[in-house]
Every structure is written in structure tokens, then in C-alpha cells.
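Engineer: Build me a model:
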Amino acid sequence: MLKELVVNCAPHETRVALLENGTIVEVFIEREDETSIAGNIYKGRVQRVLPGMQAAFVDIGFEQAAFIYVDDVLDTESHKMFTKFEQDQDLETDTDTEDEDGLSMDKQTWKPAPSSDNIIEDLLFEGQEILVQVSKSAIGSKGPRVTTHISLAGRYMVLMPTVDHIGISKRIETEAERTRLRELLLSIRENSFGYILRTQSLGVTADTIKKEMEFLTKTWEEIQNKNQITSAPSLVYKDLTVTFRAVRDLLANEADKLIIDSPVEYERVHQFLRKLLPDVNLSVVLYQGREPIFEAYNIEGDVARALKKKVWLKSGGYIVIEQTEALVAIDVNTGRYVGKHNFDETILKTNLEAVKEIAYQTRLRNIGGIIIIDFIDMKKESHKEKVMTLLNEAMKKDKSQTNILPLTELGLVQMTRKRTRRNLTRTLCEPCFYCNGTGHLLSKKSICHKIYRDLVSEAGDIMGNRFTVKVHPDIAQLLHGREKHLIAALETQFSKPIAIYPEPHYHLEEYHIFESLVK
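Structural biologist: This next block holds a predicted model:
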């Protein structure tokens, strides 16, 4: 399978698309005015401690305060107890997860188990200055989540300076290689820092590991020095841009080639590779075509389609994706597909086709949280098993952690997908200013009847001998046309003329009623 990274660099915006055999499967977008802060390290100040939630708010310099749970606050004594327990048990660490921008990043998914004596009031107090790392960017109305358990990711390893732990990626399955890497790391480690060897470390030499270890250690020393001389709140360390995270985490691991349209960034990528991977020859190409790079690779249209609710299937069926604050609902429909044999086979084929599209769309749109899939009802148990088997297989391609529950009697599947960043819709769109995000407007006929009721309600309080109603032009046309009987009935009832005036700048649901005297 040919995998390519296509990078579009524009002023104040960078877009990275991962293509598999020419089809976009993931897209990452970063803008200067709203850059993801996940991975950044800040010197923050505790704003407020919340004993009832065992959490605290931390000011890191943004309008929204960051949120930290008690489990994310480093406590020296409980940390030592955990470290000894982990070493005794030889626990492994599942390190292959997504970072906050969706790029593959190996970092610890465990946290030191809090002691029963650990309560937030004993660890933090208002006004306290602490060094924190953003583990999850702000999503919607929720502020960023932070932790004091710092991790610095390189290409081959993750440095964890606050814990004494050695971990190996579970994706390295050969026991001999796992043993080699563990012994190699222990032999060259000169401190008590924790390290996790990433999937990319498979087969690498001790010299390569040592160079990256020295680089990450130096980075941590620089962070500590800056922390000593800066005042809170302030940025202490900024993570790599989306382009360089793509180079570090996807190129040569998830992709075979990188195509970029900026000569300046092209040179910077080469410099980055010489510094990070001097011994590896990777394919980086400067795009010089006349057509914009995302259009040349047919990406622009795919991104636009990924913002629509309805997605058509090849057979003629379709799925509808509805996103709410708490969950995402996906509805499967047969649409134009009528099948060739019998009704059960038609339903099965539609559901199977929908499974592949759902797996693709959740990854492309970066849909996270709770996902409810409403498949078309199937009578045969064998058909249900086929659909669930295919769904589980299809979701294995997704790097984000997913959990799929069994099919219910109502034909519903409950699924969770780890939410690490804003989905594509929230990144590129904002609530409709016209409907305020509800997705619905009162029908024109309903608005006419609402005007009628308001006129009846206000008629007794109006002293003038004439009504004037200003409305949207479409409503004016309706009140002068099919709904004119409403106005005629009111004129007869109150013996007063009613003038309807169109106002082009009015919202469809907006109207105003005035009284006037006519001599």
C-alpha cells in the first residue's frame, strides 16, 4: 500500500493529509491563531482548588483555565511507592497512542496510582506555581487538561523525567528484541529518568538510542532552567509544529513519501531530518505544480465532503452522521438501494458497506467520545455476526483507542473512540449564525401563525388605528399570498388595517409589530 504525506503550507495555516493509495484517511490542521497547545509545557499558577472534584484550575496564560486532576499531580512519596511496585511487577506499558493532533506518538498511558492519602488539598494550594504539560487541548467549552507528569517524545523513545520506569512498545512483539532493547537502554542510562522505547526503535543501534537520549535530556535541562527564570503564567517549552510531528511520527513509519509545497519548509524538513535521522534516507519532494497541492491530489473535495452529514454509499444506501455535545449518532439507511435478491440480503449488504464507510469517516473526521451506530434491523443472527466481525476488523486500522460493545436487540452498537483533539467539523466550522447551531428554523407557515397570535395578544393594548408589521421578505410574500386569510381575519375582527412591510436585512424568524395613527 502506497502511503504519502501531502503538506500544504500557507500563511498562518498548515495542513497535512495522510493518503493511502491516493485516498485521504487522516487530515491534520494547525493555525497560528489557534494552534493546538497539546504537548506544550507551561509554568502555571493554581487558580482554584476544588476538593469536591479532587481537581484544580491552573492559569497557564489563556482565557480558559487549565484543569488538573489529583491523579495528574506529582507527589514524591506516592511516586516512589508506585515506581517500586512497577519494578517489582515488571508491568508493560501500552505506548502506541495518538497525540493531541492525531499523529502517532508513543507516550505513557498509565499514571501513578494515587495513594489513599493523596487529596488535592495536600498537593496544591491557590497561588502555587507548578510546571505542567498540556495532555489534551481545549475542546468546545472545556479548557485544556494538564499534568505534572512531563513526557518528551523523540522518534525512538519518550523521556519521562518525573518517573523511574523502563517500557517497551507492545507493538514490538518479538521477545528477543524486547529483551535486547531493555538491556540496551539500561546499559546506557546514566540517570533515574523513565524511558519508553517506541515502535520505531525496532532494530536500532545503541549509538542511535544514546544520541536521542542525550538530546532529550538536554531538552529537559533547558526546560528546567527556563522554569527557574520565568514567572507564571508563561510558556516554557513549545512542541513541534504539525509538519515536523508528521515527519517524526509518520514518515518512514506510516508513510513512504512526503510532498510539500513550500520551498522554505522543504529546506527546514531536510535540516530536521539531518538532525533527527542522519542515517536514514527518506523521500521528501518539493511540489512545484501550478495547481494548488490539495487540489492536485484531490484532497480539497474530500475534506469538503467530510463536513457533510449525509454520506452516500456505492450501492445507493447512505449514512447520516449527527454530532452533539455528548455523543455522535450514525444512522444507516438503504436509500436508493433496492437489492437484487431478497430483503434480508439487501439489508446485510447495506450494513456491511456502511461499516467500512463508518470506520473510514470516524478516522477522517476524527470523531471521538461516545458513538451510537443505528444499523438497519437484521433478523438473522449470522448476518449480525458478519456485521460485528467486520466492524471490529475495520476499526483495528484506527490508531485511536476504540471500544465496541455488542449489538443490542434494537440494532444499535455503542462504541467509544478516544477523543484527543477537536474533530474536523469543529476545527473548520462554527455554529450557524442563522439557526444558532440548532440546525432548524421555524417553518414560514409557523412564523405567519406566530405573528397572527402576537397581533391578537397585542391588539387590546394598541391605541392606534392601524397595525404595521415588518417581516422578512419571504414572510411578507406569504402573508400577501397563501396566508393572506390570517391578515384578512384580523382586519375584520379589530376593524383596523394591517400593513405588511418586507425588511431584507431581517432574520427569517424576526418581525416587529408597530401601532400608528392614520388621519
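Engineer: going forward, measure contacts and count neighbours with C-alpha atoms only.
Structural biologist: Will do.
Engineer: how about stretch 325-341: buried residues?
Structural biologist: Val328, Ile330, Asp331, Val332, Asn333, Thr334, Tyr337, Gly339 (16 or more other C-alpha atoms under 10 Å).
Engineer: sorry, that was for stretch 282-295
Structural biologist: Leu282, Val284, Leu286, Tyr287, Ile293, Phe294.
Engineer: Hmm, Ala255 and the first one touching each other?
Structural biologist: Pointing back at Leu282 there. No - applying C-alpha atoms under 8 Å, one finds Leu282 not in contact with Ala255, separated by 10.0 Å.
Engineer: For Glu267, the count of nearby residues, please.
Structural biologist: Neighbourhood size, Glu267 [other C-alpha atoms under 10 Å]: 13.
Engineer: Confirm it sits in a helix?
Structural biologist: Yes - assignment of Glu267 by DSSP: H, G, I helix; E, B strand; the rest coil places it within a helix.
Engineer: And it, how close does it get to Ile150?
Structural biologist: Noted for Glu267: a distance of 31 Å to Ile150, by C-alpha to C-alpha, to the nearest Å.
Engineer: and what of Ile330?
Structural biologist: 37 Å.
Engineer: Ok, Lys399 next?
Structural biologist: Relative to Ile150, and taking C-alpha to C-alpha, Lys399 is found at 22 Å.
Engineer: what do you get for Thr35?
Structural biologist: From Thr35 to Ile150 the distance is 20 Å (C-alpha to C-alpha).
Engineer: same thing with Glu20?
Structural biologist: Glu20 is 33 Å from Ile150, by C-alpha to C-alpha.
Engineer: which of these two has more neighbours?
Structural biologist: Ile150 (22 against 16).
Engineer: Looks like the more buried one contacts Ser135 (just checking).
Structural biologist: No - look at Ile150 against Ser135 with C-alpha under 8 Å: they stay out of range, at 9.3 Å.
Engineer: which residues are common contacts for the two?
Structural biologist: Overlap of the contact sets of Ile150 and Ser135 (by C-alpha atoms under 8 Å, 6 or more residues apart in numbering) is empty.
Engineer: that older thread, for the buried residues of stretch 282-295, which two are the farthest from each other?
Structural biologist: Farthest pair in those (C-alpha to C-alpha) is Leu282 and Phe294. Separation: 21.7 Å.
Engineer: Return the distance of the closest residue to Ser283 other than its chain neighbours relative to Ala246.
Structural biologist: What sits nearest to Ser283 in space, not counting adjacent residues and going by C-alpha to C-alpha, 6 or more residues apart in numbering, is Lys257, at 4.9 Å. Separation of Lys257 from Ala246 (C-alpha to C-alpha) stands at 11 Å.
Engineer: to compare against the first, here's another:
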Amino acid sequence: MAKTIVVNSTPEETRMGIFEGKELIEISVERTKSGHHVGNIYKGKTKNVLPGMQAAFIDIGKEKNAFLYVGDELQANATPKNVDQTLTVGKEIMIQIVKDALGTKGPRATTNLTLPGRYVVFMPTVDYIAISRRIASEEERTRLKQLVEKVRPAGMGIIVRTMAEGKSEDDLHKDIEYLYNLWSALSARAKRAAAPILLYRDVDLIIRIVRDYLSEDVGEFVLDNREAYGRVRDLLQYTSPELMNKIRLYEGKEDIFSHYGLEAELEKVGQRCVWLKCGGYIVIDKTEALTVIDVNTGKFVGSTKLADTVFRTNLEAATEIAHQLRLRDIGGIIIVDFIDMDDEEHKQAVIEALEANFKRDRTKTNVLGFTELGLVEITRKKARQNLEGMLYSECPCCAGRGRVQSSETVVINIWRMMRKIMGEPRRQGKMVIQVHPLVAEMMKNQGELTRMEQELACSLRLESVPAMHPEVFSVLHENE
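Structural biologist: A predicted model of the protein is given here:
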């Protein structure tokens, strides 16, 4: 099924949506100010070494130091040439960012440096060849490996990307030669420059789209920015002239995201509840450590027996879960609570449905199966802040809890405070209690103010303040 890539570019941000037919399968947003750090290569300076953790914090000239776990480097497929287990404070080292800073955590770094091209990923610090798992044909995998062996620089590694399928030796050689020259320039600069310094910045979202997404299965690539449109055409003229006819400049009066229905889809990204076509629904909740997804039958009651209703809901949920994880770019540990199934064949079919749908996902995902408690464990690689984290900030009322104290709880707190105040000496005159409108409504409806005046022998006035936090209240003297 042909894909359509839609790009909206403004000075503040670049947004991308990918459709497969009429289904939106991926959204990316990159802000100009916050930028994109994954893939950047720095010459950093070691600030702290943690021998017990085989780790170090590296100063890269940013607000937060990068975290380098040497254990990761030693567990890689091949031992990197530039890994030094004897890191000391003040030592300079070349590192690459593999995970953006998230929350209170700084960026994650590696010494396994990579430079991505259109057909290959160049790895100057290791010596091996790998082929994309998405290239299924063993004959094609063997052909590509033999071609790369002929043209790669001695002692350096290459990952052959999916885009390389069917490409010639000349195509691969040009890509590798360009990346080798880039690496030579970076190495020379690293020897001269003092740390901390940025040596290489990964390309912006628009160029990454061309590099990582634009292929023969894309029917149309639509941009609404003339300058970006020109850059894409210039790049393709050099790398893939056969794809030039897929590029189109959108010149409609309506915003391009609205025209393609993407604005409405973006609004749904922050919703907890996602309805299924059958009438069931899934609920997505995030914690610091993992994402939890609950599956419910909702309005779907089926037409035969309960087991079939549950199975059909779970199968549809499996497809939607894979879609939502990709759309929202949720990574890390994911736990799914499917509706309980007793039939082992039904359970296996749900796992297979998850795995089949994840094959469409560019991000590496593993389905680990059902636990003893009947939960499904999934891991998905996390490199950047997910879409929801970029578009939304913590609620100032609930501070991220997703709830605030009930009006009843606030009224009880007011009672507690009033009893304390009235127990103090020389308390005279009328007092004013300021509260949020919801709390004020409850106090009026339940006669709380009258009861307070009677029990505490005081004169009170209730004031509703819309701007107040729902959990906050004030007790003032009338003359204040």
C-alpha cells in the first residue's frame, strides 16, 4: 500500500505525518528551540567516574552531562576501538548521543560512533558487517554483504539499511565514500579542538525524512514550505533522482495539517482512552518506569459466547496497541492487561497479532509473551522524548497525578484549620473563607458554613474565587 508523507514547516517547528492508505501510522514533531540531539557527536570531558557502575558523566557543554555506561560498550557485537575502561576525571573522549535527556535524566551516550547514510550506516570504531533484518531474502542479504566487503574501508564496520535492497555496488560505494570522508573530517577536527565541543550535528527532520523514509513504497511526499521543498529536490538530485517525481509543493490556502486531517489526530494523542471499532476500548497510562495499557470490552457484547467476544476484542486491541505505540512513539517497558482468556490458542493468536503489527514499526520492539499473572510484556526502544511529552506539560493543578483532592477533602481541611484558628486567643470579628467555586458550591449545598458558625461560635462569609487552585483555601479577617 502506497504511503503519503506530509510535512508542515514553520520557523518554530517541523511536523511530519505518514499515511499508509488512509491510516495515519506515524507523527513526528521537532521544535526549533529544543532541537534534536540524538546522533550528535561530541568531544567531551569526563567530569565524574563511577567505577562501581562502570559508568561516567561526560561534560558536552550542555546544561546536563551525558551519561556513558561502559558496560554497554563491552557488551556490543564487537569491541570498540575507542573504549577506554580507565576513564579518569578530566580525560577527553569522543561520544555520540543515543538517547535525549528525559525529565531529570541527562542524555545517554555511547562510544560506538555511527554515521547514517541513505543505504548504509558507517561505524568507524568497530569491524563487522550487519544487514537490516527487514531484508528477508537470504540471496539478497548475501549479495549485499559481498558488495560491502569489496567497498568498505579496512577495519571499519557497516550496517546495510533496508533502503539498500536491490541497489548496485556503485550506489553503496558512493554512500560509504561520503561517510568515510565525513568521518575523516570529524577525526581531524577532534584532534585539534578542545573539549567540550560539538563535532557533528545530525541533520534536521526534513533531511532525515528523505534519508530514512523516502523510498519506492512512498507514493507522494508533500511539503508546504518552498525553501524545504527546494532543499529536498537538491538532495534527491544528487542521491536518488528517480524519486524526484514523488515530491510535491502544497500551495493550498488551508493549513496542510488541517487539509490532511492531521490536526484532529494530534489532539487525540493526549487522550487516555482509545475506542476500538468493535465497541471495546484501551486505556493508556504512563508511569516513571513503564507504560500500562488496559483492554476492556466496553460497549461490545458480541453475538455468541463470552470467550469469542473477549477474543475478538483482544485481537482488535492488539492491532490498535501496536498502532498507538508507534503513533505516540512510546518506548521503554510496556505492560498490557488483555481481557482474561482461558484458551491457549487464543492467547497465542493475540501474541502473533502483536508481533505481526510490530513488523511495520521502524523502531525495534520485542513481545515477551504472557506472564504468570496474564499480562503481556513488551519492550520498545526509546531514544527521544515521545510525542505526548513534547506536546503536553505537567498539569499545574494536579502536578502530574491526574487528579486533585475532592471537594469533601478540602472542606474537611477547612474544618481542621478553623478549629485550630478558633482555639487561639483573641479571635474576634467576622472571617472570610475563600475557596474554589466547586468547594464553595458543596459548602453551600450541604450547609457547612452554618454548621461552622454554630459549632465555633463565629461569624463567617464564604467567597468563591475561580482563580484559586481546587485544593487551596484562605481564611482571612473581614478587615484584611
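Engineer: TM between them?
Structural biologist: Superposed pair, TM-score by TM-score structural alignment, normalised by the length of structure 2: 0.93. Supporting alignment: 479 aligned residues with a C-alpha RMSD of 2.5 Å.
Engineer: related to what we said a few turns ago, list the contacts of the residue nearest to Ser283 of structure 1.
Structural biologist: Each residue near Lys257 of structure 1 by C-alpha under 8 Å, 6+ apart is listed here: Lys3, Glu4, Leu5, Leu251, Leu282, Ser283, Val284, Val285.
Engineer: aligned partner of Gln401 of structure 1 in structure 2?
Structural biologist: Alignment note: Gln401 of structure 1 maps to Lys364 in structure 2; criterion TM-score structural alignment.
Engineer: Touching, that match and Arg380? I think so.
Structural biologist: Yes - contact criterion C-alpha under 8 Å: Lys364 of structure 2 and Arg380 qualify, at 5.9 Å.
Engineer: okay, the two: which has more neighbours?
Structural biologist: Between Lys364 of structure 2 and Arg380, Arg380 has the larger neighbour count (other C-alpha under 10 Å), namely 20 against 12.
Engineer: The aligned partner of Asp308 of structure 2 in structure 1: how many residues sit nearby?
Structural biologist: In structure 1, the residue matched to Asp308 of structure 2 (TM-score structural alignment) is Glu345. Residues within reach of Glu345 of structure 1, counting by other C-alpha under 10 Å, total 14.
Engineer: For Glu345 of structure 1, give me its contacts.
Structural biologist: Gly339.
Engineer: at 10 Å what do you get?
Structural biologist: By C-alpha atoms under 10 Å, 6 or more residues apart in numbering, the contact list for Glu345 of structure 1 reads Gly339, Asn351, Met378, His383.
Engineer: Which one of these is nearest to Glu121 of structure 1?
Structural biologist: Asn351 (51.8 Å).
Engineer: Where do the helices of the stretch 51-200 of structure 1 begin and end?
Structural biologist: 76-89, 120-123, 175-188 (DSSP state H, counting those that start in this stretch).
Engineer: Including mean neighbour count and distance to Val46 of structure 1, could those go into TSV?
Structural biologist: Compiled in TSV, those are given as follows (neighbours: other C-alpha atoms under 10 Å; distance: least, C-alpha to C-alpha, whole Å):
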stretch	mean neighbour count	distance to Val46 of structure 1
helix 76-89	14	19
helix 120-123	15	11
helix 175-188	14	37
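Engineer: so which of the ones you listed comes closest to Thr230 of structure 1?
Structural biologist: Evaluated over the helices of the stretch 51-200 of structure 1, closeness to Thr230 of structure 1 peaks at helix 120-123, with 22.1 Å, by C-alpha to C-alpha.
Engineer: center of structure 2, which residue is that?
Structural biologist: Of all residues in structure 2, the one closest to the mean position by C-alpha atoms, centre = their mean is Asn386, 1.9 Å from it.
Engineer: For it, give its distance to Glu63 of structure 2.
Structural biologist: Taking C-alpha to C-alpha, one finds Asn386 of structure 2 at 21 Å from Glu63 of structure 2.
Engineer: Lys382 of structure 2 now?
Structural biologist: Lys382 of structure 2 is 21 Å from Glu63 of structure 2, by C-alpha to C-alpha.
Engineer: which of those two has more neighbours?
Structural biologist: Between Lys382 of structure 2 and Glu63, counted using other C-alpha under 10 Å, the more crowded position is Lys382 (18 against 8).
Engineer: list the contacts for the aligned residue in structure 1 for that one?
Structural biologist: Alignment note: Lys382 of structure 2 maps to Arg419 in structure 1; criterion TM-score structural alignment. When contacts are counted by C-alpha under 10 Å, 6+ apart, Arg419 of structure 1 touches 98, 100, 102, 136, 139, 366-370, 400-402.
Engineer: Just to check, Gly194 of structure 1 is in contact with Leu216?
Structural biologist: No - using C-alpha atoms under 10 Å, Gly194 of structure 1 is not in contact with Leu216, being 11.6 Å away.
Engineer: Now for these two: what residues contact both?
Structural biologist: With C-alpha under 10 Å, 6+ apart, Gly194 of structure 1 and Leu216 have common neighbours Ser151, Val158, Leu159, Met160, Pro161.
Engineer: Give me the aligned partner of Gly335 of structure 1 over in structure 2.
Structural biologist: That one, Gly335 of structure 1, aligns with Gly298 by TM-score structural alignment.
Engineer: Can you report how many residues lie near Lys275 of structure 1?
Structural biologist: When neighbours are counted by other C-alpha under 10 Å, Lys275 of structure 1 registers 10.
Engineer: So it belongs to a helix, correct?
Structural biologist: Yes - counting by three-state DSSP, one finds Lys275 of structure 1 located in a helix.
Engineer: Give the aligned equivalent of it in structure 2.
Structural biologist: Using TM-score structural alignment, Lys275 of structure 1 sits opposite Tyr238 in structure 2.
Engineer: hang on, the earlier thing: look up the residues that both of Lys364 and Arg380 of structure 2 are in contact with.
Structural biologist: Gly331, Phe358.
Engineer: how about the helices in structure 2?
Structural biologist: Along structure 2, counting by DSSP state H, helices occupy 70-74, 138-151, 169-192, 205-212, 226-239, 256-259, 262-268, 306-328, 344-358, 387-391, 407-422, 437-445, 448-456.
Engineer: Just say which of those helices is most tucked in.
Structural biologist: helix 306-328 (a mean of 21; mean count of other C-alpha atoms under 10 Å).
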